[in-house]
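Q: this one's sequence-less:
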């Protein structure tokens, strides 16, 4: 069974509609480590060695966050800058993450249609996530299709959130059990 590390970054969790439910749903699943960056580092001083040990001890890394201004919250960017350093994650002797997988679990305020070439944002969601895809490539991580909950500002009824939460749980449980082929992990929500 694959060990999963969920690196969670939400700067305003008390206002969260989707992520609070998603994150709470996976708290007590064996083999899944839930790691809240804002809770662990309220002063934003990230313990690089501790974070690297966490990465080494897990097979699959989940970056869970709300898409803010077409990117991740500040602490997750800080985490990337410090933890995924040369000689560890990339570059000379930077092979510590080879063979691991990474997936994003994100929410957007806009609809799936707004994240299309004909929509308001004029680009597909994958284009906004390109820095994460490229980071994965540089760090020798296998980049899996993202789990996306769209339209969270307008469509946040309890039934829809419960459905997305169940899908997220099933996705992670499936990843735990999966052996080789990862092409079936695309549970992107287009709603």
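A: Sure thing, it's come through. The structure presented is a predicted model; accordingly, all values stated were derived computationally and were not measured.

Q: switch to C-alpha atoms for all contacts and neighbour counts from now on
A: OK.

Q: Tell me where the longest helix sits in the protein.
A: Using DSSP state H to define each element, the chain has its longest helix at helix 158-177.

Q: Run through who's touching it.
A: By CA atoms under 8 Å, 6 or more residues apart in numbering, the surrounding residues in contact with helix 158-177 are 1-4, 18, 21-22, 25-26, 31, 147, 149, 185, 187.

Q: repeat that for 10 Å
A: 1-4, 6, 17-26, 29-32, 59-60, 62, 101, 103, 105, 147-149, 152, 155-156, 178, 182, 184-189, 191 (CA atoms under 10 Å, 6 or more residues apart in numbering).

Q: What's the ChimeraX line that selects buried ones from the residues you listed?
A: A single ChimeraX command is used to select the members of the contacts of helix 158-177 judged buried by 16 or more other CA atoms under 10 Å:
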select :2,3,4,6,17,18,19,21,22,23,26,32,59,60,62,101,103,105,147,148,149,152,185,187,188
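
Q: let's bring in a second model and compare:
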């Protein structure tokens, strides 16, 4: 664990080996100082979660970022299990609260265009509706929920889409650095 931890990136992608977006995101944020990328599927392939370890990471980080691809309008199964066992109300939401005052947001990739996520659109609801369980969990624990960072069009493939994925990763890196108070060096290709 980083001693001067400014952000914990809780990363969950069950198919990282074939995900061009998740790989780029991990590469972009992993190099930030005082940021720990915590890959749940790598650490817990058997879904047996070390709750004490996870809670220690959460207590040490002032900012928590949940990175995943939305699948069938929900977070990946291991991330849901992680919330269920780590964020037990008797631990996470007790007064004054172990997580009170920390900030959190989701960085999510999803299929479709922004217009698909609105009333009358293909998915009929705004993306925030699909992230509501995360938001409510964070708020119930006294955390400050920040606006999500969303990458639309995750299902597309091709040279132009590879560039869009790279730009998404760079924007997330810059956003994470800003929210965590980490200065980016001038000319940092990932921070522009």
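A: Right, received. Where do you want to start? Note that this is a predicted model, so its numbers are computed, not measured.

Q: Would you mind reporting the TM-score between them?
A: The TM-score (TM-score structural alignment, normalised by the length of structure 1) is 0.88; 177 aligned residues with a CA RMSD of 1.6 Å.

Q: what range in structure 2 does the longest helix of structure 1 sit on?
A: Against structure 2, the aligned range for helix 158-177 of structure 1 is residues 162-181 (TM-score structural alignment).

Q: The residue lying farthest from the centre of structure 2 and residue 126 of structure 2: what is the separation?
A: Here structure 2 reaches farthest from its C-alpha mean at residue 120, the gap being 27.4 Å by CA atoms, centre = their mean. According to CA to CA, to the nearest Å, residue 120 of structure 2 stands 10 Å off from residue 126 of structure 2.

Q: same question, residue 161 of structure 2
A: Counting by CA to CA, the gap from residue 161 of structure 2 to residue 126 of structure 2 is 23 Å.

Q: all helices of structure 2, in order?
A: For structure 2, applying DSSP H gives helices covering 20-30, 40-43, 51-60, 77-86, 89-92, 127-130, 132-140, 159-180.

Q: Using CSV, lay out those together with distance to residue 14 of structure 2.
A: CSV is the format used below for the helices of structure 2 (distance: least, CA to CA, whole Å):
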stretch, distance to residue 14 of structure 2
helix 20-30, 10
helix 40-43, 6
helix 51-60, 19
helix 77-86, 8
helix 89-92, 26
helix 127-130, 19
helix 132-140, 19
helix 159-180, 18
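
Q: So which residue is dead centre in structure 1?
A: Residue closest to the average C-alpha location in structure 1 (CA atoms, centre = their mean): residue 63, at 2.2 Å.

Q: what does that one align to in structure 2?
A: Match for residue 63 of structure 1 (TM-score structural alignment): residue 66.

Q: can you tell me which of the helices of structure 2 comes nearest to residue 70 of structure 2?
A: helix 127-130 (8.5 Å; CA to CA).

Q: Can you check which part of structure 1 the closest one sits on?
A: Matched against structure 1 by TM-score structural alignment, helix 127-130 of structure 2 falls on residues 125-128.

Q: how much does that stretch stray from structure 2?
A: Its matched residues in structure 2 lie on average 1.0 Å from stretch 125-128 of structure 1 after superposition (mean CA distance after the TM-score superposition for structure 1).

Q: How far away from the center of its chain is that stretch?
A: Stretch 125-128 of structure 1 has its C-alpha centroid displaced from the chain centroid by 14 Å (CA atoms, centre = their mean, to the nearest Å).

Q: Ok, stretch 148-157 of structure 2 next?
A: In terms of CA atoms, centre = their mean, the centre of stretch 148-157 of structure 2 is found 13 Å from the chain centre.

Q: ok, and what's touching that stretch?
A: Residues outside stretch 148-157 of structure 2 that contact it (CA under 10 Å, 6+ apart): 19-22, 65-67, 69-70, 104-117, 127-128, 131, 135, 161-162, 164-165, 167-169, 171-172, 175-176.

Q: Give me the ChimeraX select line for those, limited to the buried ones.
A: Command for ChimeraX that selects the buried part of the contacts of stretch 148-157 of structure 2, burial taken from 16+ other CA under 10 Å:
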select :20,21,22,65,66,67,69,70,104,105,106,107,108,109,110,111,112,114,116,117,127,128,131,135,161,164,165,167,168,169,171,172,176
